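Q: can't give you the sequence, but here's the structure:
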């Protein structure tokens, strides 16, 4: 591998010992904290389907959010470089995961639905094409083994 390597240290601290540790499947909470340097901690848990806290972020949501954020960051940068003025961006992304009978599972698809507000004189065709380029460049999308699709809407 050639090129510049980046390193991302993250600490996950389980906070769900309710006194008996993992003595039984129902004896512990799935809660944890996600830390990276001096940034505010993210409160995590598992999906509520797996006894997690619905008020906390789960890994599946964080994966979908990472794909969405990566695409957005590339897209905005590409637009800035191409002279296309974006004034607002919101993505209602969704991910689908299949759980197998034995408990293992995997994501089968993520769909990004960015709603992009452009300046009045923007080239909408060029703006649409840059979503394809953003997808080709997104570090996270290039790292997963399932389809990541985008259905942009322009305002």
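A: Thanks, I have it. The shown structure was predicted, so the numbers you read here are calculated from the model rather than taken from an experiment.

Q: From now on I want contacts and neighbour counts done on CA atoms only, so please keep to that.
A: Noted.

Q: for the nearest residue to residue 107 once chain neighbours are set aside, helix, strand, or coil?
A: Excluding the flanking residues, the one nearest residue 107 by CA to CA, 6 or more residues apart in numbering is residue 97, at 4.0 Å. For residue 97, the secondary-structure state derived from DSSP: H, G, I helix; E, B strand; the rest coil is strand.

Q: Helix, strand or coil: sort out the residue lying closest to residue 141 once chain neighbours are set aside for me.
A: Spatial nearest neighbour of residue 141, excluding adjacent residues (CA to CA, 6+ apart): residue 67 at 6.1 Å. Assigned with three-state DSSP, residue 67 falls in the helix class.

Q: Residue 67 contacts residue 142, doesn't it?
A: No - here residue 67 does not reach residue 142: they are 9.7 Å apart, not a contact under CA atoms under 8 Å.

Q: Comparing those two, which residue is more hemmed in?
A: Using other CA atoms under 10 Å as the criterion, residue 67 and residue 142 rank with residue 67 on top: 24 against 14.

Q: put this beside the first:
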């Protein structure tokens, strides 16, 4: 039997300037995401859509979710395969295409993990495990667009 996990968050729009959505330019796109026991995330739409550039937007959070899920699976797989990771960063990139009607969708994401492993670790296996992490990541498995990865592995 499949195990089920449930996640909860509270989204609260904070952008009412007094007249609600009476006009497209009369309201802000700010919102707060509250998850019990965690710091509040300050969100907004992308600046291209009248949003506040100092706040997280949904597109940024989607890419960050893909990247962090991959990293967590990768670190787990390295640990159980006796590969010691000492540093990890990922300058990930995603592409979203806008449609004439104003809708849009992500068409791809590319993870670019830059990983440092100890000299005694297997570099070839470390590279392979990115493919496995891509298969295991809950978030990646839920997307309907391709997610590639171009890892860089170095030893220290």
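A: Everything's here; your move. Nothing here was measured: the structure is a model prediction, and the numbers come from that model.

Q: Just the TM-score for the two chains, thanks.
A: Structural agreement between the two chains, given as a TM-score (TM-score structural alignment, normalised by the length of the first structure), stands at 0.98; 154 aligned residues with a CA RMSD of 0.6 Å.

Q: one step back: the residue nearest to residue 107 of the first structure touches residue 103, doesn't it?
A: No - under the contact definition of CA under 8 Å, residue 97 of the first structure does not touch residue 103, with a separation of 11.9 Å.

Q: got a list of what residue 44 of the first structure touches?
A: Contacts here follow CA atoms under 8 Å, 6 or more residues apart in numbering; on that basis residue 44 of the first structure touches 31-34, 56-59.

Q: So in the first structure, which strand runs the longest?
A: Scanning the first structure for the strand with the most residues, using DSSP state E, yields strand 105-112.

Q: in it, what's buried?
A: Across strand 105-112 of the first structure, burial judged by 16 or more other CA atoms under 10 Å covers 107, 109-112.

Q: list the helices and strands it packs on?
A: If you count contacts as 3 or more CA pairs under 8 Å, 6 or more residues apart in numbering; DSSP states H and E, strand 105-112 of the first structure packs onto strand 94-99, strand 148-150.

Q: Those: which one's closest to residue 137 of the first structure?
A: The minimum distance between residue 137 of the first structure and those falls on strand 148-150, with 12.4 Å, by CA to CA.

Q: Next secondary structure element downstream of that closest one?
A: Past strand 148-150 of the first structure, heading to the C-terminal end, the next element that is a helix or strand (DSSP states H and E) is strand 153-154.

Q: That following strand vs the second structure, average distance?
A: Compared with the second structure after fitting, strand 153-154 of the first structure has a mean deviation of 0.7 Å; criterion: mean CA distance after the TM-score superposition for the first structure.

Q: quick one: that strand to chain centroid distance?
A: Centroid separation for strand 153-154 of the first structure versus its chain: 20 Å, with CA atoms, centre = their mean, to the nearest Å.

Q: what's that strand in contact with?
A: Residues outside strand 153-154 of the first structure that contact it (CA under 8 Å, 6+ apart): 113-118, 124.

Q: Tell me the one among these nearest to residue 146 of the first structure.
A: Nearest to residue 146 of the first structure among these, counting by CA to CA, is residue 113 at 16.8 Å.

Q: Pull the number of nearby residues for the closest one.
A: Counted with other CA under 10 Å, the neighbours of residue 113 of the first structure add up to 17.

Q: show me what contacts it?
A: Taking CA under 8 Å, 6+ apart as the definition of contact, the neighbours of residue 113 of the first structure are 91-93, 150-153.

Q: so can I have JSON lines of the residues you listed showing distance to residue 20 of the first structure and neighbour count?
A: Written out in JSON lines, the entries for the contacts of residue 113 of the first structure read as follows (distance: CA to CA, whole Å; neighbours: other CA atoms under 10 Å):
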{"residue": "91", "distance to residue 20 of the first structure": "41", "neighbour count": "20"}
{"residue": "92", "distance to residue 20 of the first structure": "40", "neighbour count": "11"}
{"residue": "93", "distance to residue 20 of the first structure": "38", "neighbour count": "19"}
{"residue": "150", "distance to residue 20 of the first structure": "45", "neighbour count": "18"}
{"residue": "151", "distance to residue 20 of the first structure": "47", "neighbour count": "13"}
{"residue": "152", "distance to residue 20 of the first structure": "49", "neighbour count": "14"}
{"residue": "153", "distance to residue 20 of the first structure": "51", "neighbour count": "14"}
